[in-house]
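1. The sequence and its predicted three-dimensional model are supplied below.
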Amino acid sequence: MRIEVDDLTRPAVVGLLAEHLADMHATSPACSVHALDLTGLRDPAVTVWTAWDGDTLLGCAALKRLSADHGEVKSMRTASAARGRGVGATLLAHLLAEARRRGWTRLSLETGSQDAFGPARRLYLRHGFEPCPPFADYTDDPNSTYLNRLL
C-alpha cells in the first residue's frame, strides 16, 4: 500500500470524497454532518493523504491543524472494495505518526454516534482514542461522538 499527499484533482479521489459526503448526509441530520467538502479539504490548514494499490484508490484521510499542538482527523474513508483489508488502520497509523512528526501533543476527531459509525468508533478506540467533550467549534450533539488521543 502506497500512501501519498493528495492534491484532490484525480477523479477517483473526488469520487470517493463525494461518496463519503453522500453517506454522511444519508446517515446524519444535515446540522450534524461535519465532513469537509473539496473546498474545506483544500484549506491550507488541511493535508489529505490517499492510499493506493497500484492505480487503485483504497482510501483517504486528512489532518486539520487546530493549533500549534492540536490537530483533528478528518475525512477518513475506505473505498467499498477495499474494506476489511486494514486500509483504515494503516491510514490512521500514518496520521498518528504525522501528527507526532508535526510536534502535536493531541489529536481529536468527531464521528457519528449512530450504529453506522460503530466500525469507525471501534477503529479509533483500538488505536488509543478516548471519549472527550466537544473541541474546537463543535458543540454538544447527540449525533456526534468526540474522541481524542494524547501523543
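-> Thanks, I have it.
2. okay, CA-based contacts and neighbour counts for the rest of this
-> Will do.
3. can you pull out the strands in the chain?
-> 2-5, 46-53, 56-67, 70-78, 106-112, 130-131, 144-150 (DSSP state E).
4. Figure out how far the longest helix seen in the chain is from the centre of its chain.
-> If you go by DSSP state H, the chain has its longest helix at helix 11-27. Relative to the centre of its chain, helix 11-27 is centred 13 Å away, using C-alpha atoms, centre = their mean, to the nearest Å.
5. ok, residues contacting that helix?
-> Residues outside helix 11-27 that contact it (C-alpha atoms under 8 Å, 6 or more residues apart in numbering) are 8, 33, 35-38, 50, 57, 59-60, 75, 77, 79, 114, 116.
6. For Ser108, see how far away the residue sitting furthest away from the middle of the chain is.
-> Ranked by distance from the centre of the chain (C-alpha atoms, centre = their mean), the top residue is Gly54, with 22.3 Å. Relative to Ser108, Gly54 is positioned 31 Å away (C-alpha to C-alpha, to the nearest Å).
7. again with Leu36
-> 15 Å.
8. Which one's more surrounded, the two?
-> Ser108 (24 against 16; other C-alpha atoms under 10 Å).
9. Below is structure B, check it against A:
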Amino acid sequence: MDIKLDDLTGSEVTALIGEHLQSMALHSPPESMHALNLEELKKPEITFWSAWEQSELVGCGALKELDGEYGEIKSMRTSSSHLRKGVAMRILEHIIEEAKRRGYKRLSLETGSMDAFEPAKRLYASFGFQYCKPFSDYIEDPNSVFMTKEL
C-alpha cells in the first residue's frame, strides 16, 4: 500500500470524501456531524493522505494540527470495496508516526457513539487510544465519543 500526500483534487479522492460525508450524514444528526468537506480539508493546518493499491484508491486520513504539540485525526475512511483488509490500520499507523515526527505529545479524535462506529472505536482502542472528555472546540454530545493517546 502506498500512502501519499494528497491535494484533494483527484476524482477518486473527491468521490471517497463524498462517500464519507454521506455515511456520516446517514449515521449522525447534522448538529453532531464533524466530518470535513473538501474545502475544509484544504486548510493549512490539515495534512491529508490517500492510500493506494496500484492505481486504486483504498482509503484516506488526515491530521489536523491543534497546536505545536497536539494533533487531531480527521477523515479516516476506507473505500467500501476494501473494508477489513487492514487499510485503516495502515493509515492510522502512518498518521501516528507523522504526529510523533512532528513532536506532538498527544493525538485525539472524535467519532460517533452509534453502533456503526464500533469498528472504528475498536481500531483506535487497539492502538492505545482511551476515551476522554471533549477537546478543542468540541462539546459533550451523546452522539460523539472522544479518544486520545499520549505519544
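-> Cool, the structure landed. These figures come from a predicted structure and were not determined experimentally.
10. which of the residues in the longest helix of the first structure are buried?
-> Ala12, Val13, Leu16, Leu17, His20, Leu21, Met24, His25, Thr27 (16 or more other C-alpha atoms under 10 Å).
11. Does Leu107 of the first structure touch His70 like I think?
-> Yes. If you go by C-alpha atoms under 8 Å, Leu107 of the first structure and His70 touch, sitting 5.8 Å apart.
12. show me the residues around the closest residue to Ala68 of the first structure other than its chain neighbours that make contact.
-> Leaving aside its chain neighbours, Ala68 of the first structure sits nearest to Trp104 (6.8 Å; criterion: C-alpha to C-alpha, 6 or more residues apart in numbering). By C-alpha under 8 Å, 6+ apart, Trp104 of the first structure lies in contact with Ala68, Asp69, His70, Gly71, Leu151.
13. Which one's more surrounded, Leu107 and His70 of the first structure?
-> Leu107 (24 against 20).
14. nearest residue to that one other than its sequence neighbours?
-> Gly71 is the one closest to Leu107 of the first structure (C-alpha to C-alpha, 6+ apart), at 4.9 Å.
15. doesn't Gly103 make contact with that neighbour?
-> No. Contact criterion C-alpha under 8 Å: Gly71 of the first structure and Gly103 do not qualify, at 10.1 Å.
16. between these two, who's got more neighbours?
-> Set Gly71 of the first structure next to Gly103 and count neighbours by other C-alpha under 10 Å: Gly71 wins out with 24 against 13.
17. so how far is Arg101 of the first structure from the more buried one?
-> Gly71 of the first structure is 12 Å from Arg101 of the first structure, by C-alpha to C-alpha.
18. now do Phe117 of the first structure
-> Phe117 of the first structure is 28 Å from Arg101 of the first structure, by C-alpha to C-alpha.
19. Between the two, which has more neighbouring residues?
-> Phe117 (15 against 9).
20. doesn't Glu110 make contact with that one?
-> No. Under the criterion of C-alpha under 8 Å, Phe117 of the first structure is not in contact with Glu110, lying 10.7 Å apart.
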